[in-house]
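> Structure here, sequence nowhere to be found:
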């Protein structure tokens, strides 16, 4: 982590670049986009990327519904792990 802090616009651009790289299944490029960021900027890029995904998946008014669905999925995954591992 060695880059200077980026501007808000640069962080948004970085988040969109992460989405584009993920859409093309390029994890190495995602690594390059994130590895040099200071922690605070990394958190901002991850949060911005996730918020964009939430809006794309759920629409601007469906955030709470999607959050509930994801929490339900996490509970199901935990229950499945507990069944498998005793």
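Received it, and whenever you're ready, just let me know what you need. It should be emphasised that the depicted structure is a prediction, and the values quoted were computed from it without experimental measurement. Numbering: from 1, shown residues only.

> From now on I want contacts and neighbour counts done on CA atoms only, so please keep to that.
Will do.

> so how many other residues sit close to the closest residue to residue 45 other than its chain neighbours?
Of all residues beyond its chain neighbours, the one nearest residue 45 is residue 15 (5.1 Å), with distances taken as Cα to Cα, 6 or more residues apart in numbering. Under the neighbour criterion other Cα atoms under 10 Å, residue 15 is assigned a count of 25.

> got another, please set it beside the one above:
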């Protein structure tokens, strides 16, 4: 980790680089792109990738902008709850 912060343009470039590496399953490259970042820059890159993903999911679903982000959040939360339920198994009682 370094204390040198990236510029906004460099942070945007880092987001795109992570997406490209992830698309090609180059996990070591993703690690190299993220590990040296100071915490604030890491959070910015993760949020940038998340925002891109939400936009892509909303666009693919053909949702209008005012409701798109909340609908994507609902889908993601539902997925998280289903995954948790699968790991925990049937509830007692």
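That came through, no problem. If you're wondering where the values come from, they're calculated on a predicted model, not measured in any experiment.

> Which neighbouring elements make contact with the helix or strand where residue 72 of structure 2 lies?
With secondary structure defined by DSSP states H and E, residue 72 of structure 2 is part of helix 65-88. Based on contacts counted as 3 or more Cα pairs under 8 Å, 6 or more residues apart in numbering; DSSP states H and E, the elements that helix 65-88 of structure 2 packs against are helix 39-60.

> so how far is residue 16 of structure 1 from the residue nearest the centre of structure 1?
When structure 1 is reduced to its mean C-alpha position, the closest residue under Cα atoms, centre = their mean turns out to be residue 50, at 3.7 Å. Distance of residue 50 of structure 1 to residue 16 of structure 1, given as Cα to Cα, to the nearest Å: 10 Å.

> Check residue 45 of structure 1 too.
9 Å.

> Of the two, which one has the most company?
For residue 45 of structure 1 and residue 16, the more surrounded residue by other Cα under 10 Å is residue 45, and the numbers stand at 25 against 16.

> For that one, give me its contacts.
11-12, 14-15 (Cα atoms under 8 Å, 6 or more residues apart in numbering).

> now with 10 Å?
Residue 45 of structure 1 makes contacts with 8, 10-18, 33-34, 37, 39, 51, as judged by Cα atoms under 10 Å, 6 or more residues apart in numbering.

> The residue nearest to residue 45 of structure 1 reaches residue 37, doesn't it?
No. In this structure, residue 15 of structure 1 sits apart from residue 37 without contact. The criterion is Cα atoms under 10 Å, and the distance is 11.9 Å.

> For residue 71 of structure 2, what is the corresponding residue in structure 1?
Structural correspondence for residue 71 of structure 2 with respect to structure 1 (TM-score structural alignment): residue 65.
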